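Enquirer: Starting from these lines, generate the structure:
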Amino acid sequence: MSEFFIARQPIFDRNLKVFAYELLFRSSDTGAAPKDLDDDAATAQVLSTSEEVGLSRLVGKRPAFINLPRKFLVEPDLLPFAPDNVVLEVLEHVEIDDAVIEGMAGLGDRGYTLALDDFVYDSRFDNALRHVAIVKLEIPQIAPKDWNTEITRLKKLGVKVLAEKVETNEEFESLKALGCDYFQGYFFAKPKVVRGKRLAPNKLAVLQLMSKINNPETDIESLSDLVSRDVAISVRAMNYVNSPAGALNRRIESIREAVVYIGRETIRRWVTLLIMAKLDDKPGELVTMTLVRAKFMELLAQEANQDDANAFFTVGLFSVLDALMDAPLEEVINTLAIPQELRDALSQELGIKGQSLALAKALELGELSSFDPFEIPAPIIASLHQTATQWADETLAGMAKA
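Expert: The predicted structure is shown next:
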């Protein structure tokens, strides 16, 4: 059987909370949708893999958006899922004929939620619009001056409007003001302010604390002292350490003991994540993406037998600080006490850590690439990324319970 992996892309609500994930089939040989694989086969792979792995492992309790080509519309019995946790996207090039309309009506009667994908209004969609709950507007294909007309037309029909391929925060704010309900794109990973602003004092303090905690020269006593200065972080860290997720066989009663018992690296990471979680004006998926990126880079380094896998994790963790801190990455890096090698990896993607960062970014787009400095086979790369994604989900779930 050929190797493949499932890429997932977040879909946000108006408060930048993750509403759902779109699942996309990708070949682990190229990282793209295979050119010789048609839509029917790609959807079949997503459905088969999701059923085998378990949909909840891929998307948790959130809905999964799954592309639906013609075959699955006219033969709806091929769908293996109950209707309660999926949104079926009718692909834009599906011919809307009587058979498709009948299939859409039947799926709606069975309780499935339907969406139209990559939508730009055309009268051929009029009949289909009666059976869908969500329409995905392809924003780059619509002139900004026409956004209001398109959104208003759809809102009058009583459907939810999902703006896809939203690339900037400015686009997000404009589309939100026009009434869009959901959003998809990479705007969440870009800072709102990139020039002419200094870091706010509270964020600078958080960043400096993160820097000290991630500095290998910070000893255990200093690390314990830093953590203890923040009551909220101390409480949440201790709660996690003593929770079932911590998997310890006795109760930990002090921050210092936690650092010694669990190990410096584990507590360092958890405290860093807890600090990041305090930046509550940021979308949760940004933190998820950061964790996936950092863990993937660590796993990649371990697979390549690098002796500084923790440094790879740190590069991944710090690579999104511009978005977390609303400031240019160069400015943020200047506040960090990190080696020049890490600075170069972050700012210019130089060296093996920089190339690993470039690979991690490519995977976030559902693509494999030639960036891999270790020449690890693509199926293993795909597997490492899936492992990192699962780890990030479980990590955040553990933090929520702690």
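
Enquirer: contacts, neighbours, all on C-alpha from now
Expert: Will do.

Enquirer: which residue sits farthest out from the middle of the protein?
Expert: Asp98 (37.6 Å; Cα atoms, centre = their mean).

Enquirer: What's the separation between that one and Asp109?
Expert: Distance, Asp98 to Asp109, by Cα to Cα, to the nearest Å: 16 Å.

Enquirer: quick one: secondary structure of the most centrally placed residue in the chain?
Expert: Closest residue to the average C-alpha location of the chain: Met289 at 4.2 Å, with Cα atoms, centre = their mean. Per DSSP: H, G, I helix; E, B strand; the rest coil, the secondary structure class of Met289 is helix.

Enquirer: Okay, it and Gly179: tell me how far apart.
Expert: Taking Cα to Cα, one finds Met289 at 27 Å from Gly179.

Enquirer: How about Lys212?
Expert: 43 Å.

Enquirer: Neighbour count: these two, which is higher?
Expert: Remark: of Lys212 and Gly179, Lys212 carries more neighbours, 19 against 16, as counted by other Cα atoms under 10 Å.

Enquirer: Isn't that one up against Thr218?
Expert: Yes. With contact defined as Cα atoms under 8 Å, Lys212 and Thr218 form a contacting pair (6.5 Å).

Enquirer: Who are the contact partners of Ala382?
Expert: By Cα atoms under 8 Å, 6 or more residues apart in numbering, the residues touching Ala382 are 4-5, 28.

Enquirer: let's go with 7 Å and repeat that
Expert: 5, 28 (Cα atoms under 7 Å, 6 or more residues apart in numbering).

Enquirer: For the comparison step, fold the sequence that follows:
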Amino acid sequence: MPKDTNIPSPSGSVSIARQPIFDDNRRLWGYELFCVGERSPASPGDGEQPEGAAVSVASSAYMGLQQILKQGQKIMLNFDEMGILDDMPYALPPTLAAVQVDEQLFLRPAIPEMLARLKSDGYLIAVRGFSGDRQLDSLYELADIIAVPIIGRQKDEVSTLLATIHAVDARLLARRVDNAAGFAMCREVGVTLFEGAFFKQPDTITVHKMNSNAVSRLKLLQRIEQEDPDINKLAETIQSDAAISFRLLTYLNSAAFGFPHKVKSIHHAIRLLGWNKLKNWLRVVLLNDMSQATDTPDLLQLAAQRGKFLELVARSHDFWGFDPESLHLLGLFSLLDTMLSTPMDEIVTFLPIEDSLKGALRRDANNEYLPLVALAQCFEEARWKDAEVMMQQLNLNRGEVSAAFKNAVEWADQLTLMHTG
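Expert: Got it, this is the predicted structure:
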């Protein structure tokens, strides 16, 4: 993506966010990692990523690393000149990591030699951008991956670009693949790696009716979202579901909690954990159980992250008059059509939310909530220039919104890792 100078690199506390990268069968290939801070985020390709990102990942300070390692997927991080010269990529395992650099960095002294050494030591070399400059031929020959945004490009342009890149034996990573049509077009001409919003959208070819399991889970969601719920009845409802009860009791009896006595019943669990915390866990578990898409783990984490982000933005900007809890549900449910391969028109009939929120899920024109959903998407996809414009248009505090995104990333990481543990 083009260099974005509007939002500088973060200072102070940072968290690691990720964008999934898929192969041509929509299987997860790996993740591009980038830092987000409480003041402002740094994009994967803006050349200003804090050097601590590699150290955080390597030291397992990034809690998602073990999951990525276990699944045999790759991670890709951007490095600037100082990071390369200081050998920062060596903080990452060579069998796992792709070292990404801006193509113009290759013209700096010592960088070609350093990249060649990294390549010989087993690291993948990823190049951000492809100008075709003959001065960079040696870099293109060294590259394993060349990452180029394809938004706005026609089929013949992508085909020509791919043929040129194939001449130097590198894979093309198509960035900003924003819809299913773009994915299909790129795959048809031979692109093999994809990054963008396309995976968040339902495939119209495979859309079908919800199965009975999904319907029963949606009905349980309705019950847990009731105002002033009858806790005893809820406990009985949850306890009647053997799978949910088993997962909840296993979760609470894990070492993460360290309760002195085993949790033996759902009533006991509610008393120990508190209904609000338990409800957050149940939401994610129920969505996970409903999911049928192959990209489920990332969609689930993204939905949890988006819900928390919208909630925190609403809390820090109360002049909007939006209910934070309602916005949390909006974000959480916003990917259900993809997760369930079911039209949103059908799904919203089961959801325990007000009509205006259902309209936002259906993407009704002029819906008052849609700008905040669009802002969340900008942050998720590291489109910082677009995010900057939207924050100004919506009169949102830049620092507060950036902090909300950072905190949402951390919250979703913890929640989704715990529920799968």
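
Enquirer: what's the counterpart of the residue nearest to the centre of structure 1 in structure 2?
Expert: Per TM-score structural alignment, the equivalent position to Met289 of structure 1 in structure 2 is Leu302.

Enquirer: Skip the chain neighbours and tell me the closest residue to its match.
Expert: Once flanking residues are discounted, Leu302 of structure 2 sits nearest to Ala412: 7.7 Å by Cα to Cα, 6 or more residues apart in numbering.

Enquirer: now the aligned partner of that neighbour in structure 1: how far from Ala378 of structure 1?
Expert: Counting by TM-score structural alignment, Ala412 of structure 2 corresponds to Ala392 in structure 1. In this view, Ala392 of structure 1 and Ala378 of structure 1 are 21 Å apart by Cα to Cα.

Enquirer: for Ser224 of structure 1, same thing?
Expert: For Ser224 of structure 1 relative to Ala378 of structure 1 (Cα to Cα), the value is 41 Å.

Enquirer: the more surrounded of the two?
Expert: Legend: neighbour count by other Cα under 10 Å for Ser224 of structure 1 and Ala378, higher for Ser224 (23 against 20).

Enquirer: what's the mean gap between the helix or strand the more buried one falls within and the aligned bit of structure 2?
Expert: Under the criterion of DSSP states H and E, Ser224 of structure 1 resides in helix 220-228. When structure 2 is superposed, helix 220-228 of structure 1 averages 3.1 Å from its matched positions, counting by mean Cα distance after the TM-score superposition for structure 1.

Enquirer: Which of the residues in the next helix or strand after that helix are classified as buried?
Expert: Note on helix 220-228 of structure 1: by DSSP H and E, the next helix or strand toward the C-terminus is helix 231-241. For helix 231-241 of structure 1, burial by neighbour count (16 or more other Cα atoms under 10 Å) applies to 233-234, 236-241.

Enquirer: again with stretch 39-59 of structure 1
Expert: Within stretch 39-59 of structure 1, the residues that qualify as buried are 39, 42-47, 49-50, 55, 58-59, counting by 16+ other Cα under 10 Å.

Enquirer: cool, and stretch 104-112 of structure 2?
Expert: For stretch 104-112 of structure 2, a neighbour-count test (16+ other Cα under 10 Å) marks 104-106, 111-112 as buried.

Enquirer: Relative to Val207 of structure 2, which of those residues is nearest.
Expert: Using Cα to Cα, Gln104 is the member of these that lies nearest Val207 of structure 2, at 43.9 Å.

Enquirer: That closest one in helix, strand or coil?
Expert: helix.

Enquirer: just Ser15 of structure 2 next, same as before
Expert: At Ser15 of structure 2 the chain is in strand, as set by three-state DSSP.

Enquirer: Quick check: it vs Ile205 of structure 2, distance?
Expert: For Ser15 of structure 2, the distance to Ile205 of structure 2 (Cα to Cα) stands at 37 Å.

Enquirer: Tell me which of these two has more neighbours.
Expert: Higher neighbour count among Ser15 of structure 2 and Ile205: Ser15, with 21 against 7, using other Cα under 10 Å.

Enquirer: From Glu38 of structure 2, how far off is that one?
Expert: Ser15 of structure 2 is 9 Å from Glu38 of structure 2, where distance means Cα to Cα.

Enquirer: shared neighbours of the two, anything?
Expert: Lys406.

Enquirer: all strands of the stretch 1-150 of structure 2, in order?
Expert: Under the criterion DSSP state E, counting those that start in this stretch, the stretch 1-150 of structure 2 contains strands at 14-23, 28-37, 74-78, 97-102, 124-128, 145-149.

Enquirer: Go through the ones you listed and name the closest to Gln392 of structure 2.
Expert: strand 28-37 (19.1 Å).

Enquirer: mean deviation of the closest one from structure 1?
Expert: Mean deviation for strand 28-37 of structure 2: 4.1 Å (mean Cα distance after the TM-score superposition for structure 1).

Enquirer: which secondary structure elements does that strand contact?
Expert: Judged by 3 or more Cα pairs under 7 Å, 6 or more residues apart in numbering; DSSP states H and E, the packing partners of strand 28-37 of structure 2 are strand 14-23, strand 74-78, helix 398-420.
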